[in-house]
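**Q** Let me see the structure of the following:
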Amino acid sequence: MLFEAYHKSAPHKALALAEGMVKAFPAGSQNKSWQALLDYQKNMIRAQVLLDKKDFAMASGMLDSTILPARFDATNFFKLKVEAAQDAPAQQKVYGDLLKQTVKEPSDDLLTTLFALGAKLKKDNAQVKADIHQLLDAQAKPAKEFSLKRYGDEKTISLADYRGKVVLLNFWYPFCGPCRGENPSLQKVLKHVGLDKFAILAVNVYPAEDRFVIPYMKGNAFDFVPLHGNEEFAEKEWGARGYPTNFLIDPQGRTIYRLGPMRGEAEERRFELQIRLLLDRNERQQSRKSE
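**A** Below you'll find the predicted structure:
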């Protein structure tokens, strides 16, 4: 997204772009989306001016009143918040907010910022990781157990078979455009993380398209586990009404994240980091048990 690229490196270009798009879309959902980005960018620029003047209290207040756009790289926002926080209580508050954002939508830059702020608060990396794991545990919900037939050999596959691995439960169907759009990204992340640590259970919700599942999987060399399903199972058991819908399940069988369609390299990396946070938390738990 051009706005996000400008936001990172050329703030005033981002502002001009948002102003132009608000004028181009005087009403409707596009207007609302761009107005939100415009308001955000104005506050970011104002906050930077206040920080340059060392008016930390005003900058902090400005940032506290700023609404972070959805699915947006929050790194610059939190870097300004960290700079504005000049005492331990303020830094602790920012740390809590940054921790929540990092767990929700992790990025390499957010993690670096979190560990650096943790160090200011006399937290070592292990303590910061423990805070991350505690927040993951707080949002965990037991995943509903299920058993479905696998395409090809018709073997019964259960969620419980994958204890010890992170699992992506993926509701899709062969002629779903957004599904086809994100599947190469899912495969890329699956390869990066490794099939020994991560599995994708791909549940086809349209039985009428059963005959296309195996050719599609083989034709694209996807390493997913394709399973028979239907819309009733997806909706009643998991609340999935649009496709693709994804649930990220930790090695203990708990649902941690509900994810929408994946778009682009930044979201691929975010997805991979979400998986690695769950793996790291599992490794820490296993090491504690062995002590």
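**Q** contacts and neighbour counts: CA atoms only from here.
**A** Fine.
**Q** residue boundaries of the helices in this protein?
**A** Listed in chain order, the helices found in the chain under DSSP state H are 2-9, 11-24, 28-52, 56-64, 75-84, 88-104, 108-120, 125-139, 177-193, 210-219, 231-232, 238, 264-290.
**Q** I'd like to know how far the residue in the chain sticking out farthest from the centre sits from His12.
**A** Residue farthest from the centre of the chain, counting by Cα atoms, centre = their mean, is Lys53 at 35.0 Å. In this structure, Lys53 and His12 are 18 Å apart, going by Cα to Cα, to the nearest Å.
**Q** got it, and Lys191?
**A** To His12, Lys191 is 39 Å away according to Cα to Cα.
**Q** Pick the most deeply packed of the helices of the chain.
**A** Mean neighbours per residue, mean count of other Cα atoms under 10 Å, is largest over the helices of the chain for helix 75-84, with a mean of 20.
**Q** so how far is that one off the chain centroid?
**A** In terms of Cα atoms, centre = their mean, to the nearest Å, the centre of helix 75-84 is found 20 Å from the chain centre.
**Q** Contacts for that helix next, please.
**A** 8, 44, 47-48, 51, 56-57, 59-60, 63, 91, 94, 98, 109-110, 113, 117 (Cα atoms under 8 Å, 6 or more residues apart in numbering).
**Q** how about this one, so we can line them up?
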Amino acid sequence: MKRLIKIALICSLAIPTLSIAQGKKTETVADKATLSTLAKAVEAAPDSLSAHDAYIKAAGVTNPAVVAQYDKWMKKFPKSAIVPYALAKAYLNHESPKAKPYLLKVVAIDPNFTEAWGGLWTDAQRWGDFKGGDEYLKKATESDPQNASYAFYYSSGFRDKDPKTYHDLTMGVAKRFPESDRGAQALYWYATRSKDVADKMKYYELLRNSYSPAKFNWSASGMTSYFDLLLVEDSKKALELAQDMAKIEKQEKEWTNLKLQAQRVNDAKALMKEKKSAEVLALLAQVKLPRYYSFNKEILVLKAEAYALAGNTNAAYDSLIFAFAKQPGVKLKSVINGYGVKLGKNEGQVNTDILKYINSNAQAATAFTLKNYLTPGQTSLSDYKGKVVLLTYWFPGCGPCRGEFPHFENVVRKFKGKDFSYVGINIVSDQNEYVVPFMKGSGYSFTPLEDIEGRQKGNLDNRGAAPANFIIDKEGRVVFSNFRTDGDNEDELELMINLMLDRKG
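**A** Model prediction:
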């Protein structure tokens, strides 16, 4: 039975960069007369999902009376897969651990209920049961081979396990679904997550040529990422891309601005060749790009080059140290070392200068004492004195968190046996039931703590969102924050931790 029932599937491949934790809400239960009318509508059409949705919304998904009512309906309509699915769907959307039993009831009644298999996959991610989730996802794709969404999700699951299969399945999704934005999404992520720059450019071009940016949102998004890459690799080609994209009516405003920025970058590079440092600096000061653009770091390097061109190597060196202290980068560190050599400094002296600036801005981290899920009692920040700490805020239903965890693990395993700890604070207590199974199933190495609603977090404030990441030094001071880790910048996290571990005194 193939159904195209829309539900909120949380996947690390198809989610925003942050998840906002839903605070506890006091549900307003409708009056008895209204509930009676809505219940009668369900009984008159038990396979109407909209009727179920209306009832659950009015009764409240956390209302125990809803469970009792659905127990009755499941007995009254034993052949209806929609009855248990309606409640399961509500629990899934609520990110509740209660969803799984009802989803299993659905597939027992109807083994071809695609969205129920998909729901089991989503739920499995929250339990940390990734292997089981893969099996559920496979069943979802088998139950409806023409479902572009599940074809995309399934192909993406091979990204870290089998690169060749990931490539072949991704290209298959793009070929099989030329009219679906999921096909564009598959190519977008393949290009974005490619390690090799030439591959990135190749697949962004394939995305552009296969899925018109004027028609497909994921292709339009891909062109933004491609533009950012081209600013680094071939700024003239970046300008050409911006000129083409600006011709698309719904993209005109954004890309007219990006076209201007690309022109400024190209003009600045031309002026650099003419050794007109003052003009270069004036022009680069006008370049305004979205803060998430990787090229923003390149602008810093170009500015430093202009300072050096004017004979002010100290200004070049100092400006990059200032930038590095806020957002470390491996390439940035290499460039700083180069200017250090020109100033007669070795790498150790450069590190001392960097740490001096970081120390001058470090602040004592706001103390906390929170419940530890894995051991009796509580854990305090003071317990980690003498250790460098990677602190992340998360919750089991947070797709971006689950997407970031593997990259954290790739880095933190390198510090086993060192004075380093990895801590994760769960910000959604309603999902406590997920936490211990998630830790055991995933094998992730962080120490899970439970946050306290309304706690004063000071300079460790996640502002209700996850993930939010901090590096705390051995003295208990916040030294780095507001960073994310993915497949392209694991080395930056490693660099931050190493700097703090290697620091003397």
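**Q** Tell me how the two chains score on TM-score.
**A** Here the TM-score for the pair of chains, by TM-score structural alignment, normalised by the length of the first structure, is 0.84; 278 aligned residues with a Cα RMSD of 2.6 Å.
**Q** so what corresponds to the residue farthest from the centre of the first structure in the second structure?
**A** By TM-score structural alignment, Lys53 of the first structure lines up with Glu274 in the second structure.
**Q** just Gln252 of the first structure next, same as before
**A** In the second structure, Gln252 of the first structure lines up with Glu475, judged by TM-score structural alignment.
**Q** what range in the first structure matches stretch 494-502 of the second structure?
**A** Going by TM-score structural alignment: stretch 494-502 of the second structure matches residues 272-280.
**Q** what's the average distance of that stretch to the second structure?
**A** Compared with the second structure after fitting, stretch 272-280 of the first structure deviates on average by 2.0 Å (mean Cα distance after the TM-score superposition for the first structure).
**Q** and the closest residue to Arg484 of the second structure other than its chain neighbours, how far is that from Trp394 of the second structure?
**A** Excluding the flanking residues, the one nearest Arg484 of the second structure by Cα to Cα, 6 or more residues apart in numbering is Asn469, at 7.1 Å. Per Cα to Cα, Asn469 of the second structure is found 9 Å from Trp394 of the second structure.
**Q** When those two are compared, which one has more neighbours?
**A** When Asn469 of the second structure and Trp394 are compared on other Cα atoms under 10 Å, the one with more neighbours turns out to be Trp394, at 30 against 21.
**Q** From Phe480 of the second structure, how far off is the more buried one?
**A** In terms of Cα to Cα, Trp394 of the second structure sits 18 Å off from Phe480 of the second structure.
**Q** cool, and Ser442 of the second structure?
**A** Distance, Ser442 of the second structure to Phe480 of the second structure, by Cα to Cα: 27 Å.
**Q** tell me the secondary structure for Val106 of the second structure?
**A** Three-state assignment for Val106 of the second structure (DSSP: H, G, I helix; E, B strand; the rest coil): helix.
**Q** What is the neighbour count of it?
**A** Neighbourhood size, Val106 of the second structure [other Cα under 10 Å]: 25.
**Q** what residues are up against Arg208 of the second structure?
**A** Neighbours of Arg208 of the second structure in contact, by Cα under 8 Å, 6+ apart: 219, 222-223.
**Q** now, which of those lie within helices?
**A** Those of the contacts of Arg208 of the second structure lying in helices (DSSP H): 219, 222-223.
**Q** Most neighbours of all those residues, which one?
**A** Per-residue neighbour counts (other Cα under 10 Å) across these peak at Ser219, which has 28 neighbours.
**Q** Could you measure from that one over to Met171 of the second structure?
**A** 15 Å.
**Q** ok, now Ala86 of the second structure?
**A** Taken as Cα to Cα, the span from Ala86 of the second structure to Met171 of the second structure is 35 Å.
**Q** what's near enough to touch the closest residue to Asp451 of the second structure other than its chain neighbours?
**A** Among residues not flanking Asp451 of the second structure along the chain, Ile427 sits closest, at 5.2 Å (Cα to Cα, 6+ apart). Applying Cα under 8 Å, 6+ apart to Ile427 of the second structure gives the contacts 21, 393-395, 450-453, 464.
**Q** Same check for the residues you listed, but in the first structure.
**A** Compared against the first structure with both residues aligned by TM-score structural alignment, their matches' Cα atoms under 8 Å, the contacts of Ile427 of the second structure retain 393-395, 450-453.
**Q** Which among those residues count as buried?
**A** Buried by 16 or more other Cα atoms under 10 Å: 393-395, 450-452, out of these.
**Q** Isn't Ala58 of the second structure up against Ala33?
**A** No - contact criterion Cα atoms under 8 Å: Ala58 of the second structure and Ala33 do not qualify, at 11.2 Å.
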